[in-house]
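Asker: Attaching a predicted model along with its sequence, questions to come.
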Amino acid sequence: MIEKFFDTCIYAARWLLAPLYLGLSLILLAVLIKFFQDVWLLYSHLLEMPERDLILHILGMVDLVLVSGLALMVMFSGYENFVSRLEVGEVEREKLAWLGKMDADSLKAKLATSIVAISSIHLLRVFMNASNTPDDKIMWYVIVHLTFVVSAVGMAVQDRLLGRSKKQQSVIIHER
């Protein structure tokens, strides 16, 4: 009786995550507002803007889009993996192809890839503005970026090794 009560309470506690995922949607709204503020700024100064500044501005906007995709991925897959299935419309074509298929391992791989992409764009912006950035600061940007790259590669290698291990265990189990 007590065990059943605790099991029910612990299982229901997953709903405490739901407001966090809702909060991510509010973050998307903030990024959307910032993005269109940048579009307005870009077009209002486009004719007098040097090409280098235009490219830096565009890279910043691409960075915002990648961060938005990252937040969306975490929001959807986290909600589906830890809280509840998303029921989206009756029309199957409205559903995202990856929705409901991304487990924690594939989410981890996509997050690592996204973080490396975001870091790459940020590093490109730093290099394009290198004349205004101290060398020691550039060095730290490169070190942080390489740390992200090495971590992503390490996770990919680990997943590959564990994937083979799981397949080998599956073969052994099926042989019995």
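Answerer: The structure has been received and is ready for your questions.
Asker: For the rest of this, base every contact and every neighbour count on C-alpha atoms.
Answerer: OK.
Asker: ok, for residue 83, nearest residue in space, not its chain neighbours?
Answerer: Counting by Cα to Cα, 6 or more residues apart in numbering, residue 14 is the residue found nearest to residue 83 once chain neighbours are left out, at 5.4 Å.
Asker: Take this one as well and set it beside the first:
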Amino acid sequence: MKRLESKFEHILFSSRWLMAPVYFGLVLALIVLLVKFGKEVFYLFDHIMTATGGEMIIGVLSLVDIALIMNLLVIIMFSGYENFVSKMEDLHSHQDRPDWMGHIGFSDLKIKLIGSIVAISGIELLKAFMNVDNLTDRHLAWMVGIHITFLASGVLYALMDKISYKSH
């Protein structure tokens, strides 16, 4: 029976590698976002003489939005892989290795995730207010409500994390 239990635990432990394709899928998502970023930059330069100031600001905010999402994906890929699949031991001495790699735990990852979602939501809300004439009051109210919900969730996550940290 002990041998069966040991075999089961080995299979269970090895199953973490099923997550590896998910992280590779996030790499593909980065490529898609990079293409979208390039398209947005091209659009901005193509309309540099005809776009209004508000349109340019919305365009730049879109670039910031994409950059935040890409940064978030990198954090999720690296920390998720290192926390749940395998350590990147061969990269510890690499000169370009980010300082945060290997130090972001699951709790830190949740806080960074909700912080990024709040920032992205705030940018979308700012873009909506820059284009307020084309939106209904109901649409704006939903956007504000969703942003406030994300903001409150972020504060609650941070409080739970602080309470959890104090209890340890």
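Answerer: Right, received. Where do you want to start? Keep in mind the model is a prediction, meaning the values are calculated, not measured.
Asker: The residue nearest to residue 83 of structure 1 corresponds to which position in structure 2?
Answerer: Under the alignment (TM-score structural alignment), residue 14 of structure 1 pairs with residue 16 of structure 2.
Asker: surely that match meets residue 81?
Answerer: No: Residue 16 of structure 2 is not in contact with residue 81 according to Cα atoms under 8 Å; the separation is 9.5 Å.
Asker: Compare those two (neighbour count), which wins?
Answerer: Neighbour tally, residue 16 of structure 2 and residue 81, criterion other Cα atoms under 10 Å: the higher count belongs to residue 81, 20 against 13.
Asker: middle-most residue in structure 1, spatially?
Answerer: residue 70 (2.6 Å; Cα atoms, centre = their mean).
Asker: What does it correspond to in structure 2?
Answerer: Match for residue 70 of structure 1 (TM-score structural alignment): residue 72.
Asker: Pull out the buried residues from stretch 146-162 of structure 2.
Answerer: 146-147, 150-151, 153-154, 157-158, 161 (16 or more other Cα atoms under 10 Å).
Asker: Adding distance to residue 33 of structure 2, write those residues out as TSV.
Answerer: Shown next, in TSV, are the buried residues of stretch 146-162 of structure 2 (distance: Cα to Cα, whole Å):
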residue	distance to residue 33 of structure 2
146	24
147	23
150	23
151	25
153	26
154	25
157	28
158	29
161	31
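Asker: Between which two of those residues is the distance greatest?
Answerer: 146 and 161 (22.2 Å; Cα to Cα).
Asker: related to what we said a few turns ago, the match of residue 70 of structure 1 and residue 116 touch, don't they?
Answerer: Yes: Residue 72 of structure 2 is within contact range of residue 116, at 6.9 Å (criterion: Cα under 8 Å).
Asker: So which elements touch the longest helix anywhere in structure 1?
Answerer: Using DSSP state H, we find that the single longest helix of structure 1 is helix 135-175. Counting contacts by 3 or more Cα pairs under 8 Å, 6 or more residues apart in numbering; DSSP states H and E, helix 135-175 of structure 1 is packed against helix 104-128.
Asker: Which positions in the helix it packs on come out as buried?
Answerer: Buried residues in helix 104-128 of structure 1, counted by 16+ other Cα under 10 Å: 107-123, 125-126.
Asker: how about it, which residues of structure 2 does it hit?
Answerer: By TM-score structural alignment, helix 104-128 of structure 1 lines up with residues 106-130 in structure 2.
Asker: average distance between that stretch and structure 1?
Answerer: Overlaying structure 1 shows stretch 106-130 of structure 2 at a mean distance of 0.6 Å from the equivalent residues (mean Cα distance after the TM-score superposition for structure 1).
Asker: what's the offset of that stretch from the middle of its chain?
Answerer: Mean-position distance between stretch 106-130 of structure 2 and its chain equals 8 Å (Cα atoms, centre = their mean, to the nearest Å).
Asker: Stretch 138-146 of structure 1 too?
Answerer: The answer for stretch 138-146 of structure 1 is 20 Å, by Cα atoms, centre = their mean.
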